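**Student:** Structure for the following, please:
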Amino acid sequence: MSFDVFVQDLPLDTRTVAEIPDDFAPQPIGRRADIVAGILRAVPATNFADPTWGVIDGPGFSIEVNIGPAEVLDSFAFHVRGAEEARFVIADILRELRLRALAPGTDSGFFEPSELGAAYTAWQAYRRQVVGGAPDAEPGAAPDTAR
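**Tutor:** Coordinates of the predicted model:
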């Protein structure tokens, strides 16, 4: 079970998801090749052996990057397991790509590294309740099969 962060075109001038205008129509975020190149600039060790599914292994964490097969992307997702330090890796990638992301459990609804600690802690407690206290998968372990 992973903590998920969803990247898409989001208004830059809103502080919370509730402030997104009802008539806002997200645009494509870019070509898959450009998104992958940006991720690799931010985190050169990202493994894109599968060009639709990148993997970043860090000290105590693993991030799967689900970008899918489309040539032009409307969105993609990060699936995080392990230490909450992964938030800084995601922040670096988003900064490089000049994109924003949604993060369930944050006060604003947006991915903000300063807010993510509390959201991640709450998610870990929920996960322990659902899966009976199973720890996060160790980095390098086989990913969840439910994608």
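**Student:** switch to C-alpha atoms for all contacts and neighbour counts from now on
**Tutor:** OK.
**Student:** Distance from stretch 7-21 to the middle of the chain?
**Tutor:** Between the centre of stretch 7-21 and the centre of its chain there are 16 Å (C-alpha atoms, centre = their mean, to the nearest Å).
**Student:** what sits up against the strand or helix carrying Tyr120?
**Tutor:** Tyr120 is part of helix 113-131 when elements are defined by DSSP states H and E. By C-alpha atoms under 8 Å, 6 or more residues apart in numbering, the residues outside helix 113-131 that reach it are 1, 3, 84, 87-88, 91, 103-107, 133-135.
**Student:** Before we compare anything, build this one as well:
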Amino acid sequence: MSWDVLLLHLPDDITSAQDIPDDYAPRPLGRLHEVLATVSRAEPEADLSDPTWGDLTGPTWSIELNIGSEDPVDSIMLHIRGSGDDVLASVFRLADAFGCKVLDCPSGDLITPEGPSGWHAFQEFRGRVVGGG
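**Tutor:** Down below sits the predicted model:
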């Protein structure tokens, strides 16, 4: 089980997935080789040996980066597992590197470094499921 967030370009007035027009096509994050270079600059510890499916590991968490094989790359899905708020720093470092927004897929809301995210709710839910509470 993972907490999934999507990195993509969205207009400034979008605050949730519900606000995205049906015909909206995001501006690409870049060509595949540029995206890989940007990820490497933002998170030098990222393992991009498989350029379509990267991996980033922190002390108590991991992020799988679903980059895909499309060129150009429109978005990156982050599958986040583990615990610890420091994972959010990596999420927003990647978003900043691409100049894009972060969509919390379970809630459908955009998240920012200053605001709440679904990360805490995901950890609480995961704890109830794993711990049986």
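**Student:** tell me the two of the contacts of helix 113-131 of structure 1 that are most distant?
**Tutor:** Ala91 and Gly133 (28.1 Å; C-alpha to C-alpha).
**Student:** ranges for the strands of structure 2?
**Tutor:** 3-8, 53-57, 61-66, 75-82, 101-104, 109-111 (DSSP state E).
**Student:** Any buried residues in stretch 121-133 of structure 2, and which?
**Tutor:** Applying a neighbour-count criterion of 16 or more other C-alpha atoms under 10 Å, one finds Phe122, Gln123, Arg126 buried in stretch 121-133 of structure 2.
**Student:** just to revisit the earlier point, which of the contacts of helix 113-131 of structure 1 are buried?
**Tutor:** Looking at these with 16+ other C-alpha under 10 Å, the buried ones turn out to be Met1, Phe3, Glu84, Arg87, Ala91, Ala103, Pro104, Gly105, Thr106.
**Student:** What residue in structure 2 is paired with the fifth one?
**Tutor:** For Ala91 of structure 1, the aligned position in structure 2 is occupied by Phe92, per TM-score structural alignment.
**Student:** Can you report how many residues neighbour the closest residue to that match other than its chain neighbours?
**Tutor:** Leaving aside its sequence neighbours, Phe92 of structure 2 sits nearest to Pro113 (C-alpha to C-alpha, 6 or more residues apart in numbering; 6.8 Å). By other C-alpha atoms under 10 Å, 12 other residues sit near Pro113 of structure 2.
**Student:** Check the spacing between Pro113 of structure 2 and Arg31 of structure 2 real quick.
**Tutor:** Distance from Pro113 of structure 2 to Arg31 of structure 2, counting by C-alpha to C-alpha, to the nearest Å: 26 Å.
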